[in-house]
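A.B. asks: Okay, predicted coordinates and the sequence, questions at the end:
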Amino acid sequence: MTGSTHTVTNQATPLVGYDVFATDRALTEAVARHLPAELREEAAAELSGLGRSCGSAQVQEWAAQAEGEPPVLRSHDRYGHRVDQVDFHPAWHRLLGKGVAAGLTAAWSRPGGHVRRAAAFLLWTQVEAGTTCPLSMTHAAVPALRADPALAAEWEPRLTSTVYDREARPAHLKAGVLFGMGMTEKQGGSDVRANTTAARPLAEAGTYELTGHKWFCSAPMSDGFLVLAQAPGGLTCFLVPRVLADGGRNVFLIQRLKDKLGNRSNASAEVEFAGTWARRVGEEGRGVRTIIGMVAATRLDCVLGSAGLMRQAVAQAAHHTAYREAFGRKLIDQPLMRNVLADLAVESEAATTLGLRLAAAQDAAEAGDERERALLRLAVPAAKYWVTKRCAPLAVEAAECLGGNGYVEESGMPRLVRESPLNSIWEGAGNVQALDVLRALTREPAALDAYLTEVGGARGADRRLDAAIRDLLTDLADLSHAEARARRLAERLTLVLQGALLVRYAPPEVADAFCAGRLGGDGGAAFGTLPATLDLASVVERARPVA
């Protein structure tokens, strides 16, 4: 029964029962742009199917259940035996199974795989970001394992499988596996060369016994882990299976699960190794070089994950304001709210466009294109730095568009806000990325050449972009005191690249707003400060999640 004073009016309908892919014009256009003609129809149908699933009431309910019931560590069984098991809500397993079935770990095994998988990852992040961690780790393990062809031949078919098998069994008995990662230790953090975990060689060639700890271990319920440890020849990469070939549990002691900011559904753990069996991956002493392929892949996922969070925040804000009235008008039609929404939409589209361009570069690099590989070397850490930095303020501003409703957990906006800083910290925080950009600039001239070729394709199309390119070249000509300026360089490199891509591919009103607000000095620090003379209504309409 409803009280006489509780008639519900002037509220938005739930954003549910829609195709998250088909209603995202920036994403659909990017997928079509970067895939060969013969793959576009199949990919669009596949992604639209995933998009409808992402927008369904059932999957959104699973996401809320997984978030509302965090994982629990069960260190011992009822008899006192150590089991080190992490128990998840059934909804978590349903979501993870859908992510695996959607090909989120299968990019390496099909044509156009990275573009298709990037689009799917961006969609899936909008449902429940917690499951993206094991999906990302599993996807990214492939390039690291390729340092050892025998290991790659054994594990890659399982890693790229679309079968989710949650049971703790020997990997050779499973059709599909998941991987986690353990790099950082409490005394070193990003300085992995300070790691103290020791690896003692065993009698069987390539096998070792590990003793030590990991301060952060991603996805501790996984079937295998890539970890760094000090072998006699120096810091080395190792594969640690969760279950040994004979069915016995490897020594993998979960000390506790982290109580962290961000999603609540995923598990991150502190783990101890005490006589833990491991296989060496790559050569002794070359652990960083071996695992860097995994790091590069997960850094790109940070860009894509942030783009997904941005897109969902903008979709929710645009949907709410299209229904909500204040002072006699729909919020979306009011000039100041329209300015805010347009500014948010431009930021979101720039992130999506850049993320898919980098995924296309990964496909090309896999096919042997060295220029595209060089572009990734500079553009990935720059994009990881800037796009992930923009995610948090965008999510907060989008939540504000809902007013008090955006501060209520049921709206889903607080979940986006909590998750929004994660990708900036994961896989190397801002300073780590900015310094990596600097290393690429000073040590790998082919990377800068590839970048300048890319942005040069848009020269002459917008005076503000041309001016920004000239200013960037001036900055790059003098790298004195470069370390102190590394963040500024990473920011400008990304903004110029985003501007070049939007000028070439986005509708004129989107490119115009980006160049005005990000390159031309006509925007402010806060969202919603674009020049009123721009076609902001068209920008907002493009961003609305409607069929």
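C.D. replies: Looks like it came in fine. Numbers count the residues shown, from 1 in each chain.
A.B. asks: going forward, measure contacts and count neighbours with C-alpha atoms only.
C.D. replies: Noted.
A.B. asks: Which parts of the stretch 1-150 of the chain are strands?
C.D. replies: Ranges of strands in the stretch 1-150 of the chain, per DSSP state E, counting those that start in this stretch, are 72-76, 82-87.
A.B. asks: Out of these, which is the most enclosed?
C.D. replies: strand 82-87 (a mean of 17; mean count of other Cα atoms under 10 Å).
A.B. asks: take a look at this one as well, against the first:
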Amino acid sequence: MTSDARHSLPTHDVLNQPPLRGDADLWGADPVLQNCIRFAGGRTQPLQAYGATLGRTQTRALAGEANRHTPELVLFDPGGRHLDEVRFHPAYHQMMQISQTAGYAALAWDGQPGGHATHAAMIYMASQVEPGHCCPLTMTYAAVPALAANEAIASVWTSRLTERGYDPSTLPIAAKKCATLGMAMTEKQGGSDVRANTTEATSDGDHWRLRGHKWFCSAPMSDGFLTLAQAPGGLTCFLVPRWLEGERNAIHLMRLKDKLGNRSNASAEIEYHDALAYQLGDEGAGVRTILEMVHHTRLDTAMAPAGLMRAALSEAHHWVSHRSAFQRRLIDQPLMRTVLADLVLDWEGTLSLGMRVAQAFDGQSPEDKAFARIAVALAKFLNNKRCPTVVVEAMEVLGGMGYVEDTPLPLLYREAPLNGIWEGSGNVICLDILRTLAREPLAAEVLAAELDAATGADRGYDAALKVHRDRWPGLPPEAEARWFAERTALLLTASQLLRHAPGAVSDGFIATRLTGNSGRIPGSVSGLDANALLARLG
């Protein structure tokens, strides 16, 4: 070949690459979510609009910008006066505006049926696009019941937290129509053991002054924070406003946390320097008061993994549908189909279980409330243990492309462990499950009834339930808490799939998750109806 001939060869033909995804409809293209909303009693209209907005190419571009341009800590103004602010890229504020206007934090409290189920579906969809901004919105949603412990505070704050709008301005609460709320509980020496907190609260007329160091403050530009401090009567819950009339509250930001995940949102280390605070609940009852917030944030941490899985699998499915290797499309190769079909079971099981929990949050009976308490912990534990595995396998489907930021897989990978840590890591959750079952007989009764409701439909499920109960006729020893929680949550997931999903899904889940007909690595299975399972991805 002559030199001229070599120089005429093209060097940048784009071959065997999937087309750009383009606009997507996160509601309309997800029949599994639609089915879950039907059985959970959620509301379709707000989800249709929100899913269409989130799926647009323009919205995904905003999400990318919010993650590329990370928050900036601004401690002082040019004259040396304290600012203690975090500056965000405009794209982050636009994402917040989209979700707040859609009702992310408000829908559950507007008095209409199915509010928590609809909210849970919004978490699921938002997590597919930009999970970082979910943090302040989740806390805003979850703070509402905790504020009820102080009627005067609730009368000022609740309407603003449930307003469908977003206002990031640095103004006191009375000057704002809408607001967000964060949380600052964790201290260096305590972690999950919040009773070891040392932040001190000193009475000052009709309010308190807090002094101490908080190791983690989530969303430090929120309009206020729920926090725990030691009052004379014991550990107490307080609301600390971010901005005061004519001045800044004495909340000083020490540094932003250099986190593994969600780069768009800020987490900070802060100090209270005699910061003004208002008491919520009885003095000494801080844990009981703030658990109202924790209970609701756990719903979100149980739902978000389903969204992360869905996003990862959608990306993998798009890739294999348009990519060829060894003269065949990847989607047509049996081993690839088996791997993806196996991962579908984890995603659909996670979504179905999370939506059943959300349905219980909407219920008003003692049985509903008891089921919500035990089931949200079981869902949070299992769903978050499955999420990183699903995301990693989806990343591997794309090969080297899955490891670069041109795809959403690195973002999803960084986010995958978060919800398993937030609001109680695995061991904390498992011990909480045991405590709930020991102290609340009704919780044990409604859990048993939920598992029994699916019997008679599948012999494998019935046999697995019997083995489970024979193994643990009562509560397990503490050392077996994880094993017990995993098996209970798997059975609870299977019970939902048996009643609400096609046979290919429930049969495959029971055969591979409950009866031992599989290996421990995704795709180490046989007998799955791959055609039916892959069709669930839309």
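C.D. replies: Looks like it came in fine. All of these numbers come straight from a predicted model, not from anything done at the bench.
A.B. asks: coming back round to it: need the strands of the stretch 1-150 of structure 1 in JSON lines (columns: distance to Ser218 of structure 1).
C.D. replies: Formatted as JSON lines, these follow (distance: least, Cα to Cα, whole Å):
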{"stretch": "strand 72-76", "distance to Ser218 of structure 1": "14"}
{"stretch": "strand 82-87", "distance to Ser218 of structure 1": "12"}
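A.B. asks: Nearest approach to Arg418 of structure 1 belongs to which of the ones you listed?
C.D. replies: Closest of the strands of the stretch 1-150 of structure 1 to Arg418 of structure 1 is strand 72-76, at 20.3 Å (criterion: Cα to Cα).
A.B. asks: ok, average deviation of the closest one from structure 2?
C.D. replies: By mean Cα distance after the TM-score superposition for structure 1, the fitted strand 72-76 of structure 1 averages 0.3 Å away from its aligned residues in structure 2.
A.B. asks: Can you give me the distance of Leu416 of structure 1 to Leu493 of structure 1?
C.D. replies: Per Cα to Cα, to the nearest Å, Leu416 of structure 1 is found 27 Å from Leu493 of structure 1.
A.B. asks: Kindly report the same for Leu341 of structure 1.
C.D. replies: For Leu341 of structure 1, the distance to Leu493 of structure 1 - Cα to Cα - is 25 Å.
A.B. asks: These two - which one has more neighbours?
C.D. replies: Leu341 (30 against 26; other Cα atoms under 10 Å).
A.B. asks: Report the spatially nearest residue to that one, omitting neighbours in sequence.
C.D. replies: Val540 (6.2 Å; Cα to Cα, 6 or more residues apart in numbering).
A.B. asks: Surely that neighbour is within a helix?
C.D. replies: Yes. Counting by DSSP: H, G, I helix; E, B strand; the rest coil, Val540 of structure 1 falls inside a helix.
A.B. asks: Map it across to structure 2 for me.
C.D. replies: Val540 of structure 1 maps onto Leu534 in structure 2 when the alignment is built from TM-score structural alignment.
A.B. asks: which ones are touching its match?
C.D. replies: Leu534 of structure 2 makes contacts with 337, 340-341, 344, as judged by Cα atoms under 8 Å, 6 or more residues apart in numbering.
A.B. asks: Relative to Cys217 of structure 2, which of the residues you listed is nearest.
C.D. replies: Distances from Cys217 of structure 2 to these, taken by Cα to Cα, are shortest for Val344, at 35.2 Å.
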